[in-house]
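Enquirer: when you get a sec, could you give me coordinates for this:
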Amino acid sequence: MKIDVNSDMGEGFGVWQVCDDAALMQVVSSANVACGFHAGDPSIMTRMVRLAKAHGVGIGAHPGLPDRQGFGRRELPFSADELCQQVIYQLGALRAIACAESTRVTHLSFHAAMGNIINRDATVALQVMQAIARIDPDLIIFAQPDTIIERAAQSIGLPTLTLFLADRAYDAKGQLVPRGKPGAVITTESAVRSRVRQFLLEGTVTTIEGDLLPIRARSILIHSDTPGSVELAAIVRNEIEANGGSVCPASEVLLG
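Expert: Down below sits the predicted model:
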């Protein structure tokens, strides 16, 4: 089975960076590139695109709310139209950089609070997806399974790829445990390896309450700001390959 390994990347600004993006780019198959609002800048975005192209990694837009201080994790009161404008602006910027580097953006993954806001309202989600489809009807939308974002994208014909978050805890309802709560972010190599193996072999994850939760996904996410993200992503890739899978960019996964 073909499985994608993705990470949110380029989430620095100027001389500041979250992780070793160059090292991580050698492990993942898809890079979700911060587009300048919650993190990133033109220089970093260009560097990410060049690295991704050199390593055969799929390039994705990772739009977020305009909130550097809060790293895009604080919900701010934007209208649906403003959210559409923000997504279009960020996607357009990365598409232009990719075009200048003779490559293209293949997917989009919403960042943090922006994704949470869109995923709570079917009307807003549909409006955002319609805006995206007018720009690129073939753009792959990354989403967690059985969510408003996934259904909105599918309703207008945008391709989707569902995610399993290897470094985040799930609750019994299939929601991510909020950051800041004990056990919400999973950083130990043994725990990540065990979770990925369970997902690959059984299609489940053990929730924070101790229950088994079915997970329908073809892409595994490791956040670049999780401590030890490069090593954790390598573990994810190793487990996929050790269990008979192959690691491929999102566009190749969807081809089957």
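Enquirer: from now on I want contacts and neighbour counts done on CA atoms only, so please keep to that.
Expert: Will do.
Enquirer: show me where this structure has its helices.
Expert: 21-25, 42-55, 80-100, 112-118, 122-135, 148-155, 189-202, 229-242, 250-255 (DSSP state H).
Enquirer: name the residues of the first one that are buried.
Expert: For helix 21-25, the buried set under the neighbour-count rule, 16 or more other C-alpha atoms under 10 Å, comprises 21, 22, 24, 25.
Enquirer: find the nearest non-adjacent residue to the third one, please.
Expert: The shortest distance from residue 24 to any residue other than its chain neighbours is 5.2 Å, reached at residue 230 (C-alpha to C-alpha, 6 or more residues apart in numbering).
Enquirer: related to what we said a few turns ago, and the helices of the chain: which comes nearest residue 4?
Expert: Smallest distance to residue 4 across those (C-alpha to C-alpha): 5.7 Å, for helix 250-255.
Enquirer: does anything pack onto that closest one? Which helices or strands?
Expert: strand 2-9 (3 or more C-alpha pairs under 8 Å, 6 or more residues apart in numbering; DSSP states H and E).
Enquirer: run through the neighbouring helices and strands of the strand it packs on.
Expert: By 3+ C-alpha pairs under 8 Å, 6+ apart, strand 2-9 packs against strand 30-34, strand 219-221, helix 229-242, strand 246-247, helix 250-255.
Enquirer: can you put the ones you listed in JSON lines and add mean neighbour count and distance to residue 44?
Expert: Shown next, in JSON lines, are those (neighbours: other C-alpha atoms under 10 Å; distance: least, C-alpha to C-alpha, whole Å):
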{"stretch": "strand 30-34", "mean neighbour count": "29", "distance to residue 44": "9"}
{"stretch": "strand 219-221", "mean neighbour count": "23", "distance to residue 44": "21"}
{"stretch": "helix 229-242", "mean neighbour count": "21", "distance to residue 44": "18"}
{"stretch": "strand 246-247", "mean neighbour count": "18", "distance to residue 44": "25"}
{"stretch": "helix 250-255", "mean neighbour count": "17", "distance to residue 44": "22"}
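Enquirer: quick one: which of those is nearest residue 118?
Expert: strand 30-34 (17.6 Å).
Enquirer: for comparison, sequence B:
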Amino acid sequence: MSALILLVLLVGGVLYLGGGLVHLYGYLQARRIHPQAPRLWDGQRRRFFWLTGVGAVLTIGFFVMAWWSAPGHGAAWMPQALMARQSQPGSPAATDGAETMPPPQVKVRGAVPAFNQALETTTSSTETTTTDTTDTTTSTTSTTESTATTSTAPPPPPVKKPAARRGGDAWTVCAASFRREAVAQNYAKRLADQGLPARVNQVDLGKRGTWHRVCVGSFSTLDEARGQYKSWEKQGLISDAFLLPLR
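Expert: So this is what the prediction gives:
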């Protein structure tokens, strides 16, 4: 969005200033040829001042917007654009100027086998058989044979349970990532001024060096984090962010 605004301001300023120069040339020529006929060149003089004034305002707006959007003043649209382009399939290899983020992964715990439950059932049957032996020998023999048959049977296969995710607050929305900590702190302060309590997390990516990620919020599920990010994006607070699991 910042790049589009800068482009509109630059093109508009150039066009208006160019139009002003054209009318200035016409005004000077008409005044030189007809110095005693102001009606022939007065209109071009007014158009020159009008077009030049609008062009100057657009040009000043371009430089102000460029200064405000510079990374040193807290804006992160250029690093985010680079990260978004590199995260697309088939994009070129990452360079030193941008960080390529790995896809989010969910750490799961393996399913718990149901063998213990089968063992408890077998133990309970054995205790019941032992109690029945005090009543009659025939009943004891029959129950013991039934218990032996049950004990020698293979345990039931493990029951597959849905994979459980560790932790409560497991996801966060990373708005940007910078090499310089000062720039990251400035961007986090800018988000905080807009009502988003951001924090700066330092990560070591080995050969690519140390990065400072500006992250906002903590969410219990990936869908919840994605939904909140979409809401912030519609409000114009964050764009081109990425989701990461908390460690």
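Enquirer: any idea what the TM-score is?
Expert: Once superposed, the chains reach a TM-score of 0.23 (TM-score structural alignment, normalised by the length of structure 2), with 96 aligned residues with a C-alpha RMSD of 5.8 Å.
Enquirer: in JSON lines, list the helices and strands packed on strand 2-9 of structure 1 along with distance to residue 153 of structure 1.
Expert: JSON lines is the format used below for the helices and strands packed on strand 2-9 of structure 1 (distance: least, C-alpha to C-alpha, whole Å):
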{"stretch": "strand 30-34", "distance to residue 153 of structure 1": "18"}
{"stretch": "strand 219-221", "distance to residue 153 of structure 1": "17"}
{"stretch": "helix 229-242", "distance to residue 153 of structure 1": "27"}
{"stretch": "strand 246-247", "distance to residue 153 of structure 1": "24"}
{"stretch": "helix 250-255", "distance to residue 153 of structure 1": "15"}
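Enquirer: coming back round to it: correct me, but the residue nearest to residue 24 of structure 1 touches residue 22?
Expert: No: with contact defined as C-alpha atoms under 8 Å, residue 230 of structure 1 and residue 22 do not form a contacting pair (9.7 Å).
Enquirer: now stretch 173-186 of structure 2: buried residues?
Expert: For stretch 173-186 of structure 2, by 16+ other C-alpha under 10 Å, it's 173, 174, 175, 176, 177, 178, 179, 181, 183, 184, 185, 186.
Enquirer: and residue 134 of structure 1, how many neighbours?
Expert: 10 (other C-alpha atoms under 10 Å).
Enquirer: quick one: it from residue 95 of structure 1, how far?
Expert: Using C-alpha to C-alpha, to the nearest Å, residue 134 of structure 1 is found at 14 Å from residue 95 of structure 1.
Enquirer: tell me which stretches of structure 2 form helices.
Expert: 2-33, 38-69, 77-87, 115-132, 137-152, 181-193, 222-234.
Enquirer: how about the ones you listed, which one is nearest residue 165 of structure 2?
Expert: Closest to residue 165 of structure 2 of those is helix 222-234 (C-alpha to C-alpha; 10.9 Å).
Enquirer: out of the helices and strands packed on strand 2-9 of structure 1, which gets nearest to residue 190 of structure 1?
Expert: helix 229-242 (9.1 Å).
Enquirer: got the angle for the closest one vs helix 189-202?
Expert: Going by axes from the mean of the first three to the mean of the last three C-alpha atoms, to 10 degrees, helix 229-242 of structure 1 is angled at 30 degrees with respect to helix 189-202.
Enquirer: also compute the angle for the lengthiest strand in structure 2 relative to helix 222-234, please.
Expert: For structure 2, the longest strand by residue count, based on DSSP state E, is strand 210-219. With the same axes, to 10 degrees applied, the angle from strand 210-219 of structure 2 to helix 222-234 works out at 110 degrees.
Enquirer: buried sites along strand 210-219 of structure 2?
Expert: 210, 211, 212, 213, 214, 215, 216, 217, 218, 219.
Enquirer: verify the contact between residue 129 of structure 1 and residue 153 for me.
Expert: Yes: counting by C-alpha under 8 Å, residue 129 of structure 1 does reach residue 153; the two are 5.7 Å apart.
Enquirer: check the gap between residue 7 of structure 1 and residue 122 of structure 1 for me.
Expert: Residue 7 of structure 1 is 26 Å from residue 122 of structure 1, by C-alpha to C-alpha.
Enquirer: likewise residue 141 of structure 1?
Expert: 15 Å.
Enquirer: between the two, tell me which one has more neighbours.
Expert: Higher neighbour count among residue 141 of structure 1 and residue 122: residue 141, with 25 against 15, using other C-alpha under 10 Å.
Enquirer: do I have it right that the more buried one meets residue 161?
Expert: Yes: using C-alpha under 8 Å, residue 141 of structure 1 is in contact with residue 161, at 6.3 Å.
Enquirer: for the longest strand of structure 2, packing partners?
Expert: strand 171-178, helix 181-193, strand 198-204.
Enquirer: how about residues contacting the shortest one?
Expert: Okay, so that is strand 198-204 of structure 2. Here strand 198-204 of structure 2 makes contact (C-alpha atoms under 8 Å, 6 or more residues apart in numbering) with 184-185, 188-189, 191-192, 210-217.
Enquirer: give the buried residues for it.
Expert: Result for strand 198-204 of structure 2 [16+ other C-alpha under 10 Å]: buried residues 198, 199, 200, 202.
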